[in-house]
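Engineer: Quick one: sequence and predicted model below, then my questions.
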Amino acid sequence: MKYAVSLLVAGLLSISLSTWGAEKQTVTMNLKSPQVTNGQSFHNQQIFNHWGCTGKNVSPELQWDKVPKGTKSFAVTMYDPDAPTGSGWWHWVVINIAGDVHSLTENAGKEGGKQLPKGARMLRNDFGFEGYGGACPPPDAKPHQYHITVYALDIANLDVDSNASPAMAGYYILQHMLAKAVLTAPTNKR
């Protein structure tokens, strides 16, 4: 009898947790960009302009909608899981975008952050500066999958130290995520 009750409780807990997780994931945000088409390579404008890469290093314009209720802020990241580092490469991290803002202008990722919405700020990328660092795969690399992601968050401001790593910001972003939308651009352009 005890065993049957334990199984029933475990089953109900499992159903509750899976329902809770599914509920958080039922919202499907949209993310689009005039410069980036999901599944297609970046244009020269979004390619880095150092380290042997000869692009313009301009962050793309981003627009998102279908935002879940309770969203208090957004974060935007660009991440390359295929970088030969063992831990990927963070190209761009923007946090504390107000909940009523649903876009970033082209080149909002310029160093200094003057084109960001009020209150938003960038963290240091893996190139070592606060701003957008475009795609720059190693020479002769297989295409890398660059993920631009917008996260809807249940908190108005992430209290992340300006010297924090992008991975640390990612930790806090995932703790407060209500929904996300992703554009993926595979490229081996330099």
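Structural biologist: That came through, no problem.
Engineer: hey, let's count contacts and neighbours off CA atoms from now on
Structural biologist: OK.
Engineer: Could I get the buried residue list for stretch 122-136?
Structural biologist: Within stretch 122-136, the residues that count as buried by 16 or more other CA atoms under 10 Å are 122-127, 130-136.
Engineer: could you pull out the helices for the chain?
Structural biologist: 2-25, 166-175 (DSSP state H).
Engineer: tell me what the first one is packed against?
Structural biologist: Other helices and strands packing on helix 2-25, by 3 or more CA pairs under 8 Å, 6 or more residues apart in numbering; DSSP states H and E, are strand 177-187.
Engineer: Comparison target, given below:
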Amino acid sequence: MNDPFLGLQDVPAFHVTSKDIVDGKLMDKKFMSGDFGIEDGQDISPELHWTGAPSNTKSYAVTLYDPDAPTGSGFWHWAVMNIPASVEELSQGAGSSDNAKLPQGAVQLPNDARMKKYIGAAPPKGHGVHHYFLTVWALAIEKVEIPEDSTPAFFIFNTFGHVLARGVVNFEVEVK
């Protein structure tokens, strides 16, 4: 398995959970990608909540990354930045393209498919198990000042040195 945090600063962890991800598995296919051909996939982002982030957190970001995608660079499924520090949860479906369930001020960046929304898991059939990292980033800055059409990788690059802590929910998916 590829380590998505290799080369990033070593920071403390905080607690992130989801009622939609249990024991490293998605609880329903609706969280997988219908856009990418998964039967019954609806590209609905899972509910998330977090506790224990540093008290000096000024904003949060959330990303979903699959380092096992057959691209040579993984695949960014979702990225949201500039979530206010007062927010400690995202409801199910917060990653919809209409942004209706995102907190005020939060910005969804285009994923690797160049869509400003959550794209669910969709490993290629027969490619084996893919490991997904749903990460909440506690940041020391209120806003990440990058263009709203930036890539998730560019976002991570621009937060280097500003990450106070991160919490991760991992899950695995295989399509046979």
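Structural biologist: All right, it came through fine. Note that this is a predicted model, so its numbers are computed, not measured.
Engineer: where does the TM-score land?
Structural biologist: Remark: TM-score between the superposed chains equals 0.89 [TM-score structural alignment, normalised by the length of structure 2]; 167 aligned residues with a CA RMSD of 1.6 Å.
Engineer: Please tell me how far N56 of structure 2 sits from H162 of structure 2.
Structural biologist: 11 Å (CA to CA, to the nearest Å).
Engineer: quick one: common contacting residues for those two?
Structural biologist: A140 (CA atoms under 8 Å, 6 or more residues apart in numbering).
Engineer: Comparing the two, which residue is more hemmed in?
Structural biologist: H162 (16 against 12; other CA atoms under 10 Å).
Engineer: Tell me who's in contact with that one.
Structural biologist: L139, A140, I141.
Engineer: likewise S150 of structure 2?
Structural biologist: Here S150 of structure 2 is in contact with L109, P110 (criterion: CA under 8 Å, 6+ apart).
Engineer: hang on, the earlier thing: which stretch among the helices of structure 1 is buried most, on average?
Structural biologist: Mean neighbours per residue, mean count of other CA atoms under 10 Å, is largest over those for helix 166-175, with a mean of 16.
Engineer: which position in structure 2 aligns with A75 of structure 1?
Structural biologist: Using TM-score structural alignment, the partner of A75 of structure 1 in structure 2 is A61.
Engineer: check contacts around that match.
Structural biologist: Contacts of A61 of structure 2 (CA under 8 Å, 6+ apart): A79, V80, M81, N82, I83, V136, W137, A138, L139.
Engineer: excluding its backbone neighbours, what's nearest the third one?
Structural biologist: Which is M81 of structure 2. Distances taken as CA to CA, 6 or more residues apart in numbering place A61 nearest to M81 of structure 2, at 4.3 Å, with adjacent residues excluded.
Engineer: for the fourth one, same thing?
Structural biologist: Nearest non-adjacent residue to N82 of structure 2, counting by CA to CA, 6+ apart: A106, 4.8 Å away.
Engineer: if I line the two up, what does that neighbour land on in structure 1?
Structural biologist: Match for A106 of structure 2 (TM-score structural alignment): A120.
Engineer: Noted, bye for now.
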